[in-house]
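1. Need a 3D model of the following:
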Amino acid sequence: MKKVLVGLLVLVALSIFAVQVNYGIFADITTTNIWNLLGSGSSAQNFAVQLWKYPSLLGMNKDGTLIPSAATEIPKLVKEGNMYTVTVKLRKDMRWSNGAPFTADDVVFTYMTVKEMEIPGGNWSGAYEPEKVEKIDTWTVKFYFKEKETMTIYYDTLMTAIVCSNYWKPIVEKAKKQKDPVKWLLSQEVIDPGITALNLGKIEKGAFVQVTKQVPDYKYWAYGEKNIYYKGGGFSIVNPKTGFKWSTGDTKQPVTLQVENGPFVDTIVYKVFGNKQVAIQALIAGDIDYIYNPVGLTAGEAEQLKGQKDIKIVSNPQLGFRYLAFNMRKFPMNVKEFRQAIAALIDRDFICNQVLQGRAIPLATPVPPANSFWYNSAVKTIGEGLSMGERYQLAVSLLKKAGFKWDTEPVIDPKDTKNPVKTPGKGLKGPDGKPVPTLTLLSPGMDYDPMRAQTAMYIEQWAKNIGIPLNLKLTDFNEIVTKAFDDVDFDMYILGWGIGRVPTYFKSFWHSEEMAPEGFNTPGYSNPEFDALIEEFEYADTFEQARKAIFEAQRILAEDLPYIILFTNPLIEAYRTSIKFPFDQMLDGIQGYYGFPEGVKKVQ
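-> Modelled structure (predicted):
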């Protein structure tokens, strides 16, 4: 009887002291099957609740630095005969939540299953790259590649999610005996082991999904592991429990951030809401601690939460940008000084801070500053720091330099901060003496994107003030896409891109082999020096070499200006101060870390 009472008291104590946080999501999860999760079942909600539990060989820290995850180090790409190989040494201290050790068997099984069964889905694309994946020993695996596509290998193949082979192997073997093996495998709704202490618990469709701690702290291999950031970019991983250590850069500098691995909560409940307004009200009422939303809050929604008790609003740059593109196949867009003159007129700080009232962040390059490893901070926009009058003056001088003339040359007083254009330009003529034709700037309208529409209105007026015959056409988004990407029939347009953290998109947007309509190079930009840098980036022997190439590519783009990079949207998020995240200032926001399941703390 005494033992029963003690047992009951323990259960009561555990229930009293169990730590729970509540997140809001906007749809049910649709699958618990990793093969489907990274295929047709990919969704923001599925990823937020589950994807973080699977390991990969390599990863990136918050600064975008490549770091080992399940590997012990960053492996080297080596030429062997007619193949390129990567030999990966694995950590020996990692354990799946079912207690099985993480080994080379898990790695080989994952890659071979994807290839042999032809698992569909773009998120599995990295597993298709190697010709062969071979187990060397329990803690070593070797990849063989036909091509030396360094960036693809490191940032796609070696970042593929890995599954627990001793759990999945019998299921996959059974799948192979079915009439439609892949369909059968993807239809299995199971909760498999993860590499974390947390895993899926109760699922109530239309109501909530529960994630619970399933490995005690004292048994969890990663509990207490630290990620340490140093001034100047140094970084360390230190696991005091297992003794694993890895570092890169100067780790003798002062520590700027230390992130300790938990989990520090026993349960995370993801409550399903039909719409954002209901979730916002739940946040205000304290029913949830954080709203997970990949697109963040609108300015109006943020205003609604502003000043609410115990709620913190954070703003971070997104992975994406708005831009103005020139059709360099046509005059005068094919004249570099003309493009530079338009760029000189555009005061991004004024647009973002005054016109758009802080709802946008000015950008100088296609790499956001928060993506610090790839961002070239030395690149400046043309006219940066100048007054509007000085910008007009610079634009006029650039046009003159290229041989442009006016019937009535603009007269500028740079000291007049209110009305610097004393005489507007009229009758702009090219270097050949012929009038510059009326040009059209295409932009989405106010109903689709008021930020782009308002920006375009200012650009039109600034250009006209110095005699550039530019007419704005606010039009349907699809019309712009058709004219730019299919017909390639435009003068200038304003659109936006979502981008990846690793700037492989430089090739897609501006390499001469990617010309629209077959590719995404709508400006028709062709610069052999730029092309060579992109190829150097793709086939680099070291990451420093790749970084150096992208730094130089950013400099060239800022001078040649096939695009004028305008701004990015901040990602606005909100959470209650009853919880604490390891950090909340980073590229792509808290949602990019799925709300830190193993790092979030409940503030007592």
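2. make it CA atoms for all contacts and neighbour counts henceforth
-> Will do.
3. Now do the SS call for residue 422.
-> strand (DSSP: H, G, I helix; E, B strand; the rest coil).
4. Distance of it relative to residue 350?
-> Per Cα to Cα, to the nearest Å, residue 422 is found 21 Å from residue 350.
5. how far away is residue 525 from residue 95?
-> Residue 525 is 50 Å from residue 95, where distance means Cα to Cα.
6. Show me which of these two is the more surrounded one.
-> Neighbours were counted for residue 525 and for residue 95 using other Cα atoms under 10 Å; residue 525 has more, 25 against 22.
7. contacting residues for the more buried one?
-> By Cα atoms under 8 Å, 6 or more residues apart in numbering, residue 525 lies in contact with 328, 510, 511, 512, 515, 562.
8. Name the nearest of those relative to residue 106.
-> Nearest to residue 106 among the contacts of residue 525, counting by Cα to Cα, is residue 511 at 38.1 Å.
9. all strands of the stretch 301-450 of the chain, in order?
-> Assigned by DSSP state E, counting those that start in this stretch, the stretch 301-450 of the chain shows strands spanning 311-317, 320-326, 361-362, 405-408, 411-412, 421-423, 426-429, 439-444.
10. of all those, which lies closest to residue 500?
-> Of those, nearest to residue 500 by Cα to Cα is strand 320-326, at 8.1 Å.
11. for comparison, sequence B:
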Amino acid sequence: MKRVILILIVMILTITPIGCSPIVEESAELLEGNNQVENENTEPRILRVDEQNLGYPSIYTVSPRGRGYLLMSLIFDTLTWKDENGVTAMLAKDWIVSDNNLEWTFNLVENANFTDGTKLTAVDVKFSFEYMMKHPHQWVNLNMVEKVEILDQHQVKIFLKEVYAPFITDVAGNVPIMPKHIWEKIDEPQKFNTDEAVIGSGPFTLAKYDIDAGSYIFEANEDYFLGKPVIDQLILSPNNQPALSLKNGELDAAQRLSYGEAMELKREGQFKVIEGPGLWVYRMYFNFDIPEFNQKELRQAIYYGINRNEIVEKALKKAGIPGNPGHIHPDSDWYSDVVKEYTYDPDKAKDLINQAGLSDKALEYELLVTDDRVDEAEMMKKYLGDIGISISVKAMDQKSVDSLISEGKFQLALNGHGSFGGDPVLLARFIGEGVNLGSTPTVTAQGGKKWSNEIFDDLFLKQLKETDYQKRYKIVAELQNIIAEELPTLTLYYRKITFAYNTEKLNGWYYTKDGVAIAVPTTQNKLIYINGTWGNQ
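-> Below you'll find the model as predicted:
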């Protein structure tokens, strides 16, 4: 009887024109094979969410973008984490910091296991930190760590070379803890993509990854130390029509909606729609190998020549807010509004170009942009043309744009990225050569000659060591003043993000303040799958 009922459930779920019917069918088989259907009257709790193909979800093989980190976090836990209120305990049940802020002692939970049944201990924590120091990771910077000592089976002490203000969030809350008995044999982690590579202590295990379809099936870790997840399976798969698929019952939640689609769903009232700051910034990059870009008057002229409000209104359809010249998002606790402003003023822009002695120079540049942002690029072409700067637009795929910017093979570029809330350590993207502190995702890096300012570098290093919030805030405000005056990048806008879901499935979604780990903006905080509720129960 149990098999007959399960087959009927699968048949109902798979009659869809657009969704992931093969994935749903296979997920039901996996559930049956693992005896997760507890009795004849219990249906499997399957949650289906749209997602892009982010690669194999192990630590070093998943996409370097923020969504890749989120995917990996379903499998691997960290010492601390964030919930809707801020920092919370994870594998470390509590911790103590020394008076000089250089020694952090973590007391680990005693009931955490890896999904191969091996107990998680201080040995694995020490190994994970040391492994990442030996094998650098794009989301983790451990330059401030001197050593890690095991005090006992469930207690570990981390010694820092110097005070690092965001340690508890950006290091303790960011380093995935790996099973030593597996990873100690791996010398090339970027090639490690076997079943062993996804053995972690997190709330889910990977049941299947379809590399061609870009889809994932995750199963609940029944022995998870925080309790079994409230869903049995999580299915993530690409979907080109998430709003329609949500309406048709092919998805239970949709995160890759356009802002307009989300607002329409909200008006219709069938699904719950939440909106939050995307912690995602769209900005203009300068290649400082081009001599005139080293003149701040030209950079300022370009900013005066761009109508940021019109971009948000027309290109984004109000799905964002105009950028702050000081770069930090206005919703951040570190935001300062006392910075130089640049209201749209083409005449002021032309005056600055004259002051820079560039009015007689042929200012002609290629503008690199992703092929889904051509509208913004064409607006830029018009704006800059009005102040005497000729632009040719070069549109490419996201991977190519990221690569060319990181290699310094561009003139002007428009690009966007997340990981923009959280600690002001993310301003590390503006520090000069040879200053190698902070945890900033390499996807935002810029190659070639960089903008450099010694005062900025000194202040940046100073604020990293300041643990008093008010004192640190004043330093960070000074950093924003420098950015607004010098404009090493032009912050154009911050995108809003939305999330729509069926309340008859999983409830309890929220936006994590400042994003998870080092500021990944999302509703996909894995704690929702632990603390949420299935339907209206």
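12. hmm, back to that, and which of the contacts of residue 525 of structure 1 is nearest to residue 299 of structure 1?
-> residue 562 (30.9 Å).
13. so what's the alignment partner in structure 2 of the closest one closest to, chain neighbours aside?
-> Aligned counterpart of residue 562 of structure 1 in structure 2: residue 488 (TM-score structural alignment). Distances taken as Cα to Cα, 6 or more residues apart in numbering put residue 451 closest to residue 488 of structure 2, at 6.0 Å, once the chain neighbours are dropped.
14. Residue 375 of structure 2 - that's part of a helix, no?
-> Yes - under three-state DSSP, residue 375 of structure 2 sits within a helix.
15. mind listing what residue 40 of structure 1 touches?
-> So residue 40 of structure 1 contacts 120, 121 (Cα under 8 Å, 6+ apart).
16. Can you tell me the SS state at the residue nearest to residue 488 of structure 2?
-> coil.
17. Would you mind measuring from the counterpart of it in structure 1 to residue 334 of structure 1?
-> Taking TM-score structural alignment, residue 451 of structure 2 has residue 525 as its aligned residue in structure 1. As for residue 525 of structure 1, its distance to residue 334 of structure 1 is 9 Å (criterion: Cα to Cα).
18. Between these two, which contacts overlap?
-> Contact criterion Cα under 8 Å, 6+ apart; residues shared by residue 525 of structure 1 and residue 334: residue 328.
19. chain center to stretch 335-347 of structure 1, what's the gap?
-> Averaging C-alpha positions (Cα atoms, centre = their mean, to the nearest Å) puts stretch 335-347 of structure 1 29 Å from its chain's average.
20. list the contacts for residue 283 of structure 1?
-> Taking Cα under 8 Å, 6+ apart as the test, what residue 283 of structure 1 contacts is 289, 290, 291, 575, 576.
21. since we're on residue 12 of structure 2, how many residues are nearby?
-> Neighbours of residue 12 of structure 2 under the rule other Cα under 10 Å: 12.
22. Could you do the one 10 residues further on as well?
-> Residue 22 of structure 2 has 11 neighbouring residues, counting by other Cα under 10 Å.
23. Repeat that for the one 10 residues further on.
-> Residue 32 of structure 2: 16 surrounding residues under other Cα under 10 Å.
24. One more: the one 5 residues further on?
-> By the measure other Cα under 10 Å, the count of residues near residue 37 of structure 2 is 19.
25. any idea which element it lies in?
-> Using DSSP states H and E, residue 37 of structure 2 sits within no helix or strand.
26. Centre of the chain to stretch 287-295 of structure 2, how far?
-> Worked out by Cα atoms, centre = their mean, stretch 287-295 of structure 2 lies 30 Å from the chain centre.
27. ignore the last one, stretch 338-346 of structure 2
-> 29 Å.
28. From one end of that stretch to the other, what's the distance?
-> Per Cα to Cα, stretch 338-346 of structure 2 runs 23 Å from first to last residue.
29. and what of stretch 97-112 of structure 1?
-> From its first residue to its last, stretch 97-112 of structure 1 covers 23 Å (Cα to Cα).
30. Distance check, residue 17 of structure 1 against residue 528 of structure 1.
-> Look at residue 17 of structure 1 and residue 528 of structure 1: by Cα to Cα, they are 64 Å apart.
31. swap in residue 23 of structure 1?
-> Taken as Cα to Cα, the span from residue 23 of structure 1 to residue 528 of structure 1 is 50 Å.
32. ok, these two, which is more surrounded?
-> residue 23 (22 against 11).
33. Map that one onto structure 2.
-> So, by TM-score structural alignment, residue 23 of structure 1 is matched to residue 48.
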